[in-house]
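Asker: What follows is a predicted structure for the sequence shown.
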Amino acid sequence: MPHVSRRQYIKSVGVASSVVALAGCSGGDGGGGEGDGSSGDGNSGGSQDGTSTSGAGGNTYKMDVATAYKIGTTKEYPVMQQAFKKNVEEASDGQIEVKLHPNGVLGAGTQLAEKVQSGTVQAAQFSFSNFSPYASAVDLVNLPYFAGNNQQFVNLVTSDTWETNVHEKVRSNGFEPLFYLVIDPRALGVGKGAGQVMTPSDMKGYKHRIPGSQILEEAWKMAGANPTPIAWGETPSAIEEGVADSLHVSIEAFVTFGFTDLVSHITRINMVEDAQVYAMNKQWYDDLPSNLQSSVDEAADKTFRQNLKQVPKSRENSMAKLEEAGVKVHDPSDSQLQEWKDTVGYQRSEWDSWKKELAGDMETFKQLEKATTQQSEFEVPN
């Protein structure tokens, strides 16, 4: 079957696909919020090899889906794993049985991306930065204020330009991208011993935790900080011990990853988006009957829409947890936010070489830039 882009598919089902009640992954561990009706552990049979078995209603396909998050995380971090399971099984009338492997039991991040690429698992959720080795344009999202808020990010990743410059390339490397997880823009948090940060000048001398990203290293140098590469798993202890003074993650991530008792102030500077992706092994997707490929597409579209509706609820729950812990959350004024954009924003000439390198040429970069501002059919709630 010739491949129909997910954007084209979503357009075809968008009107007919109703946005149902929010599906939170909360039933499994007693984590409140709106459940999606899935079983508590998310495991409804299934096999590690994703093979099909013959039954009265035809073949049944066993589909393993791996994530790094425990069941119930959606309450504060909209992972949507139970929703995705339910949507796939319902869309396929039970012909695809989904077995969730949550909580990192099969790995996390790059490990999961590699397992999807090799077909060890049929699908997984991981940072979309794992696509960057195959489509360098992915890393443009790390440019400060290029796609720094939820709507800009959604506009970009659902555009035809993204389809051409990213999805076509990752498909040729063994992935079938299903949908993106919108979390929220990353916010700047400082440890207990540090004062609040409202403008770049407040960052002077701060040891700011960064992942292994040259773009982010350059961005925080421009802001006046001392970029300090620290592995994610070591970041809580680094903040607690003063090895790092600050970090940059979404509001929801501060709660989900245990920083509520480690930071004193958080400032929402809306510089870079926190988002992830669900992807499937392309060969497994291609081997499905066409009607079940459509079922997977329908389920992906539905879960994406549910994710967008869930984000404000996860944010609200996270904010409540932060307030309870005594963390002060600040929103910069318009003039303070403009200082950030003027100091580190992607419009600065320092970023020109990155634009050319990652997009391939400035014309392609301009097309991707335009895509961030063109309203997609998906309107992200505030």
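Answerer: Ah, there it is. Numbering: from 1, shown residues only.
Asker: going forward, measure contacts between C-alpha atoms and count neighbours the same way
Answerer: Fine.
Asker: what ranges do the strands span in the stretch 201-350 of the chain?
Answerer: 207-210, 226-229, 246-250, 263-267, 273-281, 328-330 (DSSP state E, counting those that start in this stretch).
Asker: what's the helix or strand for the closest residue to E379 other than its chain neighbours?
Answerer: Of all residues not flanking E379 in the chain, Q151 sits nearest, at 6.9 Å (C-alpha to C-alpha, 6 or more residues apart in numbering). Per DSSP states H and E, Q151 falls inside helix 150-157.
Asker: who does that helix touch, helix- and strand-wise?
Answerer: strand 175-191, helix 362-373 (3 or more C-alpha pairs under 8 Å, 6 or more residues apart in numbering; DSSP states H and E).
Asker: redo that, cut-off 10 Å
Answerer: Using 3 or more C-alpha pairs under 10 Å, 6 or more residues apart in numbering; DSSP states H and E, the elements in contact with helix 150-157 are strand 175-191, strand 273-281, helix 290-324, helix 362-373.
Asker: Second structure for comparison follows:
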Amino acid sequence: MSNLSKLESPPSPSRRTFIRQSAALLPVVSAWPQTVMAQPQTCTGARYKLIFASPYNSELWLSSPHMHQQLKHNIEDFSNGKICVEIRDNGSQGVGHDLAVQVSRGVIQGALLSVSNLSPIVPKLDILNIPFWAAESQAYLNLITSDLWQQQVTEQIRAQGDVAILLYHLPGARTLTSTRQHGKLLKTPSDIIDVVFRVPVSQVLRQFYQLCGTTPVQVAWHKAAMLAANKRFDALDPSVTGLYNGPNGLNQHIGAVSLINSVQDGWVSVINQRWLKSLPRKLRIAVWEGAEKTFVQHLSMARQAALYCQRGLLRNGATIYYPSADEMASWQEIGGYQRREWHATKVTLLGKLSAFDAFVAATQVNNGLTFPT
């Protein structure tokens, strides 16, 4: 979720007031894509163009909370048509870390990518990938909407001057998933010892799977389907939504999905700071307001998409497994955030252990939004 900057925020409504007002849109949000999908990519009378890239297909909105068309409509609407948003979807501009680099360098203005693929540019975000403290959607929503997170993370990222987070997306928690070629159901830590495990460019996730005894290998997201088919790795960890929507038909290469809910498979829509600062003040505000509205609209769609993807994976022949309480405890014991092995990471990313403890406390406080169940 984005936060209107102190310098750019209009006197009314405030951020929280805006969220409460926007929440009234949630009951009708499921019908929204059918309206906006019909809108053309081109727009007349625009003074500025925002090229927004994504690995996901705009037409497949039922299975993904990518919110392409909602973001386009909302920014164009709040800017009174002065900003034209051009969506380059389906990986046409690249995927993953490549998109993060393009936005950072100003090649494009905005993009949708995972938190893990942004973490090399914004290392502090990797704190989200320490397991079993902010994985559940409501806990994650509480955290990212807290004043603490906004001040300590979102605003600090914006202050760096390269990229800014327009909005957070909640596609669901990461899984423990075997490829169809490997086929084994991964119930407990003993099941993944010596398994070749695909990881993104997150050092924290790599450390987690090392604690679990795997052999982690970094694989670019756009190559995951091909390498899974060729038995180059045995397991991977995206959310059900990520598995189903993965590029190049990844969902055809999924074997058994274990819902261990280790880490929220968070996505972020980001924007280039230099482009944003080049806009007149009113249009900068329009971008933030469009992002705020999109964030609230995406909550019910994220839940609907996750259920759609789960049914889709089952239709494809995958198995979906819900671990028992004892099995969940075994994952927590071997890799959970309470382990001393995470102390150095917490200090490196946040400066002190107490800062992490404050974030954990923030996951318990609802800030006015409830994730649908």
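Answerer: Great, that's in hand. Just so it is clear, the structure is predicted and the values come from calculations on it, not from any experiment.
Asker: quick one on the thing from earlier: what does the residue nearest to E379 of the first structure correspond to in the second structure?
Answerer: Taking TM-score structural alignment, the alignment pairs Q151 of the first structure with Q138 from the second structure.
Asker: repeat for I239 of the first structure
Answerer: Aligned partner of I239 of the first structure by TM-score structural alignment: A228.
Asker: picking that back up, pull the number of nearby residues for the residue nearest to E379 of the first structure.
Answerer: 23 (other C-alpha atoms under 10 Å).
Asker: Run the chain-centre distance for stretch 147-159 of the second structure.
Answerer: 17 Å (C-alpha atoms, centre = their mean, to the nearest Å).
Asker: now do stretch 155-163 of the second structure
Answerer: That offset, for stretch 155-163 of the second structure, works out to 18 Å (C-alpha atoms, centre = their mean).
Asker: Only the buried residues of that stretch, if you could.
Answerer: 155, 157-158, 162-163 (16 or more other C-alpha atoms under 10 Å).
Asker: sorry, back to before: mind putting the strands of the stretch 201-350 of the first structure into JSON lines with mean neighbour count and distance to P200 of the first structure?
Answerer: Shown next, in JSON lines, are the strands of the stretch 201-350 of the first structure (neighbours: other C-alpha atoms under 10 Å; distance: least, C-alpha to C-alpha, whole Å):
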{"stretch": "strand 207-210", "mean neighbour count": "24", "distance to P200 of the first structure": "12"}
{"stretch": "strand 226-229", "mean neighbour count": "20", "distance to P200 of the first structure": "12"}
{"stretch": "strand 246-250", "mean neighbour count": "24", "distance to P200 of the first structure": "13"}
{"stretch": "strand 263-267", "mean neighbour count": "24", "distance to P200 of the first structure": "11"}
{"stretch": "strand 273-281", "mean neighbour count": "25", "distance to P200 of the first structure": "18"}
{"stretch": "strand 328-330", "mean neighbour count": "17", "distance to P200 of the first structure": "14"}
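Asker: Tabulate the ones you listed (JSON lines), appending distance to Q374 of the first structure.
Answerer: Shown next, in JSON lines, are the strands of the stretch 201-350 of the first structure (distance: least, C-alpha to C-alpha, whole Å):
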{"stretch": "strand 207-210", "distance to Q374 of the first structure": "30"}
{"stretch": "strand 226-229", "distance to Q374 of the first structure": "33"}
{"stretch": "strand 246-250", "distance to Q374 of the first structure": "24"}
{"stretch": "strand 263-267", "distance to Q374 of the first structure": "27"}
{"stretch": "strand 273-281", "distance to Q374 of the first structure": "17"}
{"stretch": "strand 328-330", "distance to Q374 of the first structure": "29"}
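Asker: Out of those, the one nearest S118 of the first structure is which?
Answerer: strand 273-281 (7.4 Å; C-alpha to C-alpha).
Asker: Over which residues of the second structure does the closest one lie when aligned?
Answerer: Going by TM-score structural alignment: strand 273-281 of the first structure matches residues 264-272.
Asker: Equivalent analysis for stretch 99-118 of the first structure, please.
Answerer: Under TM-score structural alignment, the match for stretch 99-118 of the first structure is residues 86-105.
Asker: Tell me who's in contact with the match of Q151 of the first structure.
Answerer: If you count contacts by C-alpha atoms under 10 Å, 6 or more residues apart in numbering, Q138 of the second structure has them with 170, 363-366, 369-373.
Asker: hmm, 8 Å instead?
Answerer: The neighbourhood of Q138 of the second structure, defined by C-alpha atoms under 8 Å, 6 or more residues apart in numbering, consists of 363, 370-371.
Asker: Now, of those residues, which are buried?
Answerer: Buried, going by 16+ other C-alpha under 10 Å: 363, 371, out of the contacts of Q138 of the second structure.
Asker: Quick one: residues contacting the match of I239 of the first structure.
Answerer: Contacts of A228 of the second structure (C-alpha under 8 Å, 6+ apart): 179-181, 234, 253.
Asker: secondary structure class for the nearest residue to G109 of the first structure once chain neighbours are set aside?
Answerer: Nearest non-adjacent residue to G109 of the first structure, counting by C-alpha to C-alpha, 6+ apart: F126, 5.1 Å away. Using DSSP: H, G, I helix; E, B strand; the rest coil, the structure places F126 of the first structure in strand.
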